[in-house]
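Enquirer: When you get a sec, could you give me coordinates for this:
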Amino acid sequence: MSTSERIRIRVEGIVQGVGFRPFVHELACEHGIAGFVGNDSGGVFAEAEGDRARLRAFVADLERRAPVLAVVERINIEPAVPVGAAGFRIVASSTAPARSALISPDTATCADCVAEVTAPSGRRSGYAFTNCTACGPRFTIITDVPYDRRHTTMAGFGMCADCEREYGDPGDRRFHAQPVCCPACGPSLRLLGPDGAPLPGEPVETAALLLLRGRILAIKGLGGYHLAALADHEHAVRELRARKHREDKPFAVMAPGEAAARTLVRLDPAAARVLTGIRRPVLLAPRLPGAPVADAVAPGNRDLGVMLPYTPLHELLARRLARPFVLTSGNVSDEPIVYRDAPERLAAVADGFLTHDRPIHVRTDDSVVRVFRGRELPVRRSRGYVPAPLTAPRPFPRPVLACGAELKNTFCLAKGIRAFVSHHIGDLANHETLRSFTEGIAHFRRLFGIDPAVVAHDLHPEYLSTKYALDLDGVDTVGVQHHHAHIAACLADNGETGPVIGVAFDGLGFGTDATLWGGELLVADLAGFERAGHLEAVPMPGGAAAVREPWRMAASHLGSVYGDAVPDLDIVRRHRDRWPAVTAMARTGLNAPLTSSAGRLFDAVAAIVGVRDTVRYEGQAAIELEQLVAPDEQGAYPAELKNGAEPVIAGGDLVRGVVGDLLGGVAVERVAARFHNGLARAAVRAVVVLRERTGLGTVALSGGVFQNLVLLERVVSGLEAEGFRVLVHSRVPPNDGGVSFGQAVVAAARDRA
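Expert: Next up, the predicted model:
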């Protein structure tokens, strides 16, 4: 007869809100194990009693058969004294002060719940808040840990007898699902008119009819309000643009299902997996000719941002419409997404409001990704991904807060081996966004029990994130150069520490020489860097005005190349009245800081070839230039490498090539391709020069310019052909949304020194 043994078990990782306790209960019953399981602020705890063989099999299955949403990072086991227990139970959660539990991201509605919601009959037929342990809201509704209903925005909805029965039944998929509800006890939908008064009829049905008539609706989703209009209704989409003050930036489109998405964009197997997976981001994919969407959805763009329904409400509306519809963040201009008080905040935009009474605790935008060589390339990491932690290459000696950049801001809190990069905050340009930033930091600190001792920030003294960091008391502050943070983020994204040759191509970052960097070649590890090369610097006439008006950068580059003998180009004629003043500004350096920015070089070329003289959103000119590239063009403009072992790429040579071809009548699509090819080849040659000096054979690519898949593919292919190992992003964006992660690991590396 075997002897009974007892063990204490602690499971760490994403194990709350994912059905882990019910899973443990079911597993224990299957293996004939006695004991209990519960949640606390550190994860899941359990005690298990049985014979040795059963216990071993039970522990092995804890990780091997974990629920689909669970991420088991660690299982710690220690012996305990047998007590002769019988049966296995789920016990009340502990509220011990030490907090290390992980919170699951919000997850798309599972197939079982979709089947319930869309069935012709049943208790949850047509119910927009259906969920179970495998799906539904998590991060956006949690107010505290451990993850129990009382610590969510569902606390005000008492369960009815039927939901209580499901919640308490170990054999039910809603066993201990915290947001469980039904029409009898849960949140409810309302459809309001533009004045906030209720509209008659079933809310989803009536909302669909309004959209079909060309109206614009605000729809309350998981992390805030979206604005919706039929994607193939040209007038409705143009009206949405006008009301939202979003003249050109592409809108995302929700397709009713994968088949409908395939009529809009080209999907390879990797892209299809991303589109249909549990995170349901907006996927940027090549637009198909004849895609049934209005021209105003994504003007001048070869790509289209497509997503599938990820809540029961979206599923019901999409099925009723049976056609794609625009679903874009519910905000005006540069403000963050609205998540409460929508009738007041969006009254000038929406013709109606499809809303509900389940509060949103954390506003969260949709995530946006591209696919590069079969892997995700994040553009915006938010809903569906946050707050899942990122594992750092090495532990953080002390807790860290990294405050991120000014644009596309995220923050990062880190301790142990984990880094919690926040949801997308946005551009820190107004009070509402800054409040979202500060409230988000406070929420993450409370959820994850992180009291930072080290605070990292950008070197730019005027960034609001920098000012926030420097105003904190009782912490050690660490300034991190912007492009070093980019390369460090790429290293940590790949689980590496360096050293590497880093290529950081982006818009602007404050350099250590007080100029504005952005086309950088660094020799870097996590702790430090050397600026080993860069794009040739040119004046930026008007400072920030040159970002909004790329023709100014064109004037600067043309003046640097041709002096007073600039050829008679269309761009010169278009700006004849202002050209002398702007070129004089560049020549004298008055209000014209020097910049080595790759982004500003793209702006200049885009303006020269006639793509765009002014922009309405960040990176617009460069994005539209990428869209023009002739894919079969192999030619490349040559660019000299100056300065020997510390190569300086002569961007003026690329500009000279562009001008020569334009004057020769070469098609703009060919010119755009030759510019991309020329810059890529120059970057590869510069890296080869640095390898000869340093002996390094690994290259890290980061910065917002590397969201450009044309340039990224050409640089990666060129480097690989030269025998380099190339690191690119897959967990955090290459743009400024990944800077906070880089700042955090740099601060930790210096803390270890």
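Enquirer: only C-alpha atoms for contact and neighbour calcs from this point on.
Expert: OK.
Enquirer: hey, which helix is longest across the protein?
Expert: Assignment by DSSP state H gives helix 668-694 as the longest helix of the chain.
Enquirer: another one to check against the first:
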Amino acid sequence: MNLHQPIPAEQSGAVEIRVRGRVQGVGFRPTVWRIARELGLNGEVLNDADGVLVRLGGSGAAIARLLERMEAERPPLGRIDHFETRPFGGDLPREFRIAESVGGTAHTQVTPDAAICEACAAEVVDPFARRYRYPFTNCTHCGPRFSIVTGIPYDRAQTTMAPFPMCPACDAEYTDPADRRFHAEPIACHTCGPTARLVRFDGRAVSFDQHSMLDDVDAVCSLLQKGEIVAIKGLGGYQIACDATNEDAVTRLRILKKRDAKPFALMARDIEIVGRYCALDDIARQVLHSPEAPIVILPASGTARLPDVVAPGMTTLGFMLPTTPLHLLILRRMDRPVVMTSGNLSDEPQVTTEAEASARLSAIAPYALVHDRDIANRIDDSVVRIMAGKARLVRRARGYAPAPIQLPPGFEAAPQILAHGGELKATFCLVKDGEAILSQHQGDLEDAATYDDYCKNLALYATLFDHAPEVLVADKHPEYLSTKLARARAGKDGLATIEVQHHHAHVGACLAENGYPLDGAPVLGIVLDGLGLGDDGTIWGGEFLLADYQGYERLATFKPVAMPGGAAAVREPWRNLYAHLMAEMGWAQFSLNFSELALYAALEARRGPTLDAMINNGVNAPLASSCGRLFDAVAAALGLAKDVQAYEGQAAAALEAAVDEDVLRGEDEALAYPLNGPNLRGSGLPYIEPLAMWNAILGDLILETPAPVMAARFHKGLAKAIAVMARKLSRRDSAEGARFTHVALSGGCFQNRVLFEQVVHRLEAEDFTVLPHAQVPANDGGLALGQAVIGAAQLIQKEMRTREGNTSCASEFQAAS
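Expert: Down below sits the predicted model:
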């Protein structure tokens, strides 16, 4: 990558180098200082609102060498996007120095929080180190960043460490460019930094045997070992912990937290403990040990087993390693995993203050480990899943946000834009300086506290990134709270708005993160999710779109089927099953051929004139081409889904978990459930028709075929139908040539590992270039990025048309003259 303009070796003199990227708060200035002194250069390096500025004098060869080494030797958390070099005519210091930071308009990056590094981890367990057992140890390579920052430039005075004056020892490290902690803004120690203490929410004194414990942090480990539930003030919010091997403790936590079935996140002291319970490959080990340190979803195929109540019905577990020295010290004596879930009631935002914790968590955990460093910005743990040989984000938060995403070629001139995202898994996205800044995951905006936090973060990001949008972008669904908020602000501030169709935004996000250029040829976007408002007023959710950033054409879809009860059908999978069977064969045919099934009796007990009237008359039963609802229906047919889903996607997750991998890989392709591709009446639009699949499923139920075999046949058959549809739509064999060569995969259904890998394999076998998600979630958490780039593309195109029009008018005027 050519990051800068070359400097002739024979040229000597003074130059100024602008360095853009993730270069503040990561130890970049001392790296430059060290290299410059080794090369005999004089000058200075400083932080400002644009990033890092280097002014230096010396030979052209030495300056060129410094540029090369800055990239090669950048600190672990640093990232250089590009250099800009120009002559400098001012005075320079005789020796190279680190100068004071300068404020101004923000054009730099805010660094995400980073997990404890190896050097700090070694210090906190070394009895001879100054920071032995200090739970807030950090350096320029690790520790809090976004969670404590309140302004730009990133200096201690603009973080929640401002109330803690440094002691002489910390100050000496902070001001020594050769030290690992030079300008580590959260630097602290036992003498001068934050302190942790164990409290009881009922206000009573904490009483336990002190002889076996070192301090309050270590006491948490003893409480967990005794089966207690403890609230812990973490990096970006409170967490709740208990011993994951203690079935009674985990069950109590489920009841008290009102989290019926959704899998709990786990934390283990080290990778060896994780390996007892899960299969680990090199990618998983690398991600677990990375500075981002997300929760990694892993196959639960180790030699040891956890109680089913940890992740009911799942064949995977979500593990992370200690992210802070606080967690490391808690787990030092814990030779088994702990549940480490967010500190909230189900679906609410994490609490961040001691007062909130006392009010909202005291009914869950009698004890809390608190501390006196404020959390400025709430941020949850990120979640990653390894699919098709690569780590792919399911939830983008701590460790990743708010790191910017470089926009593809063609977007350099994009104006400042704010995209508001969707309503579930809400995020928003800022566009500035050719980058997209995607916010952390925030949750469901229908929850009042989440909505308030979303609004707070909009204001925060505007301040941190000095962002003043020219245009607001939102989903076309008029009832989304994010869309209503965008419309209200547009009216108040006199801003233009662009509304983007839900599934087009999914494709846009996928294209953007894959660096697909603005002027690239249209791709086939396959978007499989639960629902999104379609252009025809129906609910879409299984779409094949010929799309680029500017627009799209709907080429094919899944069969539209009623959702009886509307939102109730999302919660109750049996409704989707009934609607699918009625759409395919009707009750009379179903009764005639399959009345001996237990499934028949179950549906007969639920059906009635009201339900049939809803479907037949289209009253509170919107048509939906939803792949997500198809998954719900199949899961219900196989007996894998309860009457009511305890959390979004539970039925689909159970269907994936049930898959027999041997059948998936080894069974004859002919036994995969068939789905056909006829055309819809009226529109002529090709669609995926599941009638043959339903006959095969019901036949297998009569034969008492095991559910894992049926789950494998469903996934394989669906993936096969998707690939066949893609080939059909490409028109490769036509005289005009192929419509597209690239296929973008997006939507929450592609978080299903089995479906995703099957589809990718089959598309690649057809010689398509597949563009999947990795940096941003395939679910609605990536929606705001897609909205932002589609909005930017429209504005850039409009500006180009205006310029062309002006040029044409000028030419006509000259000709007339």
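Enquirer: gap between the longest helix of structure 1 and the chain center?
Expert: Its chain's average C-alpha position is 28 Å from that of helix 668-694 of structure 1, according to Cα atoms, centre = their mean, to the nearest Å.
Enquirer: Likewise for stretch 465-479 of structure 2?
Expert: Between the centre of stretch 465-479 of structure 2 and the centre of its chain there are 20 Å (Cα atoms, centre = their mean).
Enquirer: do stretch 267-277 of structure 1 as well
Expert: Stretch 267-277 of structure 1 sits 17 Å away from the centroid of its parent chain (Cα atoms, centre = their mean).
Enquirer: Stretch 190-197 of structure 2 too?
Expert: So, by Cα atoms, centre = their mean, the centroid of stretch 190-197 of structure 2 is 33 Å from its chain's centroid.
Enquirer: Show me what it is in contact with.
Expert: Contacts with stretch 190-197 of structure 2, where a contact means Cα atoms under 8 Å, 6 or more residues apart in numbering, come from 131, 134-136, 164-167, 187-188, 216-217, 369-373.
Enquirer: Quick one: end-to-end length of that stretch, please.
Expert: Across stretch 190-197 of structure 2, the terminal residues are separated by 13 Å (Cα to Cα, to the nearest Å).
Enquirer: so where is that stretch in structure 1?
Expert: Taken onto structure 1 by TM-score structural alignment, stretch 190-197 of structure 2 occupies residues 183-190 there.
Enquirer: With stretch 256-275 of structure 2 instead?
Expert: Under TM-score structural alignment, stretch 256-275 of structure 2 corresponds to residues 243-262 of structure 1.
Enquirer: Mind listing residues that contact that stretch?
Expert: 231, 241, 275-276, 282, 297-299, 301, 304-309, 315, 318-319, 322-328, 331-333, 348-349, 616-617, 620.
Enquirer: hey, where'd the strands end up in the stretch 551-700 of structure 1?
Expert: Ranges of strands within the stretch 551-700 of structure 1 are 594-595, 641-642, 648-649, 698-702, based on DSSP state E, counting those that start in this stretch.
Enquirer: counting contacts, what elements does the first one pack onto?
Expert: Right, strand 594-595 of structure 1. Under the contact definition 3 or more Cα pairs under 8 Å, 6 or more residues apart in numbering; DSSP states H and E, strand 594-595 of structure 1 sits against strand 516-524, strand 538-539.
Enquirer: mean shift of the longest one relative to structure 2?
Expert: Pointing back at strand 516-524 of structure 1 there. Once the two are superposed, strand 516-524 of structure 1 sits an average of 0.5 Å from its aligned residues in structure 2 (mean Cα distance after the TM-score superposition for structure 1).
Enquirer: C-terminal to that strand, what's the next element?
Expert: Note on strand 516-524 of structure 1: by DSSP states H and E, the next helix or strand toward the C-terminus is strand 529-535.
Enquirer: distance from that next one to structure 2 after superposition?
Expert: Averaged out, strand 529-535 of structure 1 is 0.6 Å away (mean Cα distance after the TM-score superposition for structure 1).
Enquirer: Filter the contacts of stretch 190-197 of structure 2 down to just the buried residues.
Expert: 131, 134-136, 164, 166, 187-188, 216-217, 369-373 (16 or more other Cα atoms under 10 Å).
Enquirer: Just the residues you listed: which are in helices?
Expert: Per DSSP H, helices hold the following members of these: 216-217.
Enquirer: returning to that earlier point: residues of the match of stretch 190-197 of structure 2 that come out buried?
Expert: Across stretch 183-190 of structure 1, burial judged by 16+ other Cα under 10 Å covers 183, 186-190.
Enquirer: Then stretch 204-220 of structure 1?
Expert: Buried residues in stretch 204-220 of structure 1, counted by 16+ other Cα under 10 Å: 204, 206-208, 210-212, 214-220.
Enquirer: Quick one: distance of it to the chain centre.
Expert: Centre-to-centre, stretch 204-220 of structure 1 and its host chain are 28 Å apart (Cα atoms, centre = their mean).
Enquirer: for the longest helix along structure 2, packing partners?
Expert: The single longest helix within structure 2, with elements called by DSSP H, is helix 783-816. If you count contacts as 3+ Cα pairs under 8 Å, 6+ apart, helix 783-816 of structure 2 packs onto strand 417-419, strand 429-432, strand 435-438, strand 471-475, strand 496-500, helix 502-513.
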